[in-house]
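[1] Generate a structure from the sequence data that follows.
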Amino acid sequence: MYRSPFGIVGGVMLLGIVLWLGIDALVQGSGRTQWLALASLILLVPVVVAFTLRPAVFANEERLRIRNPLRVIVLPWGQVASLRSGYSNEVVAKGGARFQLWAVPVSLRARKKAARRQARAEAERSGRGRGRGGRGAGGGGLGFGGLGSVGGSVDADGPARAETDKVMDDLRALMEAREKAESAQGDVTVRWAYELIGPAVAGAVLLVVLLVVG
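    Here you go, the predicted structure:
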């Protein structure tokens, strides 16, 4: 299972603020204030949960299950055409539909940091290689001693990568390994999260009515 730790932390904090303000208004307020607080809670709590705590990606040998804010998408690996990473991470079904992976957000900052770490590691390996070569140290010019340096940020089996890019690499590897398996075939299914949409719509309607009525 893949989830965004920053989304969870932010969601818990935001949910705490909403509940604190809403419950305080319910307890301390009176009349119309209490109704406005109740409507706001009914609207905001499902929205906060949907966009922060809910998103997750589940992957096994048969299928990819994406739990986005308002939908749950299940794609057997045989139905996955590609997994793309750009300004967002998304899966493309063979039918052409695209689904964003909310739980695996792209961090351009993390990519830049990984690129800098990789550049420093390559420079260090190159420098060690030239140093060994100057001493006539046989095969030392390959510079294998530099792998895994820079705080262990560069893996011995490949370049430094942002964490979410590593997740996408893992998902691509699983797709390539399982896309032709008999147990990984089937239809793409999409289910709306009515358990969150319903309360949010009810809260929005109640809030609009209260504001219109005054």
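[2] switch to C-alpha atoms for all contacts and neighbour counts from now on
    Fine.
[3] Any idea how many residues pack against residue 94?
    For residue 94, the neighbour count with other CA atoms under 10 Å is 13.
[4] so which strand or helix has the closest residue to it other than its chain neighbours?
    Leaving aside its chain neighbours, residue 94 sits nearest to residue 81 (4.8 Å; criterion: CA to CA, 6 or more residues apart in numbering). Secondary structure assigned from DSSP states H and E places residue 81 in strand 80-85.
[5] ok, now which ones touch residue 37?
    Residue 37 is in contact with 22-23, 25-26, counting by CA atoms under 8 Å, 6 or more residues apart in numbering.
[6] And for the residue nearest to residue 94, the neighbour number?
    Using other CA under 10 Å, residue 81 has 18 neighbouring residues.
[7] you'd agree residue 193 is up against residue 72?
    Yes: contact between residue 193 and residue 72 holds when scored by CA atoms under 8 Å: they sit 7.2 Å apart.
[8] and residue 160, that one's in a strand?
    No: per DSSP: H, G, I helix; E, B strand; the rest coil, residue 160 lies outside any strand segment and is coil.
[9] to compare against the first, here's another:
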Amino acid sequence: MTDSDGAPDPGPAAPEPTYADRIYRSGPGIISGILLLAVAAWLIGDAVISGTGRTPWVALAAAPVFAFPVIAYTLRPAVYANDRRLLVRNPLRTVLAPWAAVEGLKAGYSVELFAGGSKYQVWAVPVSIRQRKTAGRRAARARAAGEPEARLRPGQPDPTRAWSDQVVAELQEMAERHGASPAAAGSVSVSWCWWVIAPTLAGLAALVTLIVTG
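    Predicted coordinates:
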């Protein structure tokens, strides 16, 4: 098919390529969150069914005050990284940082993201000093034995490095590789997680009201 001036019709524009995310989350954090929610559901459910007077109402008001923070601090934290940007989902905020705006990452006593002139904690990647010491001893034994350094695929566990240090190294490498790409340009944006904040505050207000007026 040709257009009015005789040139071939290029047809519909090709869709933009999709970029698969690397996802980093804390397994122990997710497990602990599920267990806490299960225990809370059992206790609150028992109070609602078996409680008398205002007890069922107090239990219902306390439910969001407990459940939403647990979800926020255990199940919600995650890090998503692709060729364009780094998305850090913290308990109460989400930080979207194009690679061009990422200045670096650091794993000390916690993992920190430096982007757009600000510093952000990365809750999804907790630092374990014990794990770091264990990995250090393994690395020392491997060097003493003259073992060659293993070539690992992204996301593959490295027994000679703590998980948090390995994640930071992978993200830092992605920042250096993609930071100059035009597709990775832009500024940092931060948004609040209102679906956690609003019901928690509403439940807290109801709980305080029930206690004060009781």
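[10] Check the mean deviation of the next helix or strand after the strand holding residue 81 of structure 1 from structure 2.
    Using DSSP H and E, the helix or strand that directly follows strand 80-85 of structure 1 along the chain is strand 89-93. Comparison of strand 89-93 of structure 1 with structure 2 after fitting gives an average deviation of 0.7 Å (mean CA distance after the TM-score superposition for structure 1).
[11] Identify each buried residue in strand 89-93 of structure 1, please.
    Going by neighbour count (16 or more other CA atoms under 10 Å), the buried part of strand 89-93 of structure 1 is 89-93.
[12] again with stretch 12-29 of structure 1
    Under the neighbour-count criterion of 16+ other CA under 10 Å, stretch 12-29 of structure 1 has 12, 14-15, 18-19, 22-23, 25-26 buried.
[13] Now the equivalent of residue 110 of structure 1 over in structure 2. Nearest residue, chain neighbours left out?
    Residue 110 of structure 1 maps onto residue 131 in structure 2, with residues paired by TM-score structural alignment. The spatial neighbour of residue 131 of structure 2 that comes closest, neighbours along the chain excluded (CA to CA, 6+ apart), is residue 162 at 5.6 Å.
[14] Quick check, that neighbour in contact with residue 138.
    No: using CA under 8 Å, residue 162 of structure 2 is not in contact with residue 138; the gap is 10.5 Å.
[15] Neighbour count for those two, which is higher?
    The neighbour count for residue 162 of structure 2 versus residue 138, taken as other CA under 10 Å, is higher for residue 162 (20 against 15).
[16] Could you pick out the longest helix of structure 2?
    Ranked by residue count and defined by DSSP state H, the top helix of structure 2 is helix 27-50.
[17] next one: structure 1
    Secondary structure of structure 1 per DSSP H: the longest helix is helix 108-134.
[18] I'd like the next helix or strand past it.
    Toward the C-terminus, helix 108-134 of structure 1 is succeeded by helix 163-178 as the next helix or strand (DSSP H and E).
[19] That next one - contacts with which helices or strands?
    For helix 163-178 of structure 1, the packing partners by 3 or more CA pairs under 8 Å, 6 or more residues apart in numbering; DSSP states H and E come out as strand 80-85.
[20] against structure 2, where does the strand it packs on fall?
    Aligned using TM-score structural alignment, strand 80-85 of structure 1 spans residues 102-107 in structure 2.
[21] Show me the contact partners of the matching stretch.
    111-117, 127, 164-165, 168, 171-172, 175, 179.
[22] Swap in 10 Å and give it another go.
    For stretch 102-107 of structure 2, contacts defined as CA atoms under 10 Å, 6 or more residues apart in numbering pick out 85-86, 111-122, 125-127, 164-169, 171-173, 175-176, 179, 184, 187-188.
[23] To what extent does the longest helix of structure 2 diverge from structure 1 after superposition?
    Following superposition, helix 27-50 of structure 2 is found to deviate from structure 1 by 0.5 Å on average (mean CA distance after the TM-score superposition for structure 1).
[24] What span of structure 1 is the following helix or strand past that helix aligned with?
    Toward the C-terminus, helix 27-50 of structure 2 is succeeded by helix 55-70 as the next helix or strand (DSSP H and E). Per TM-score structural alignment, the counterpart of helix 55-70 of structure 2 in structure 1 is residues 33-48.
[25] Thank you, goodbye.
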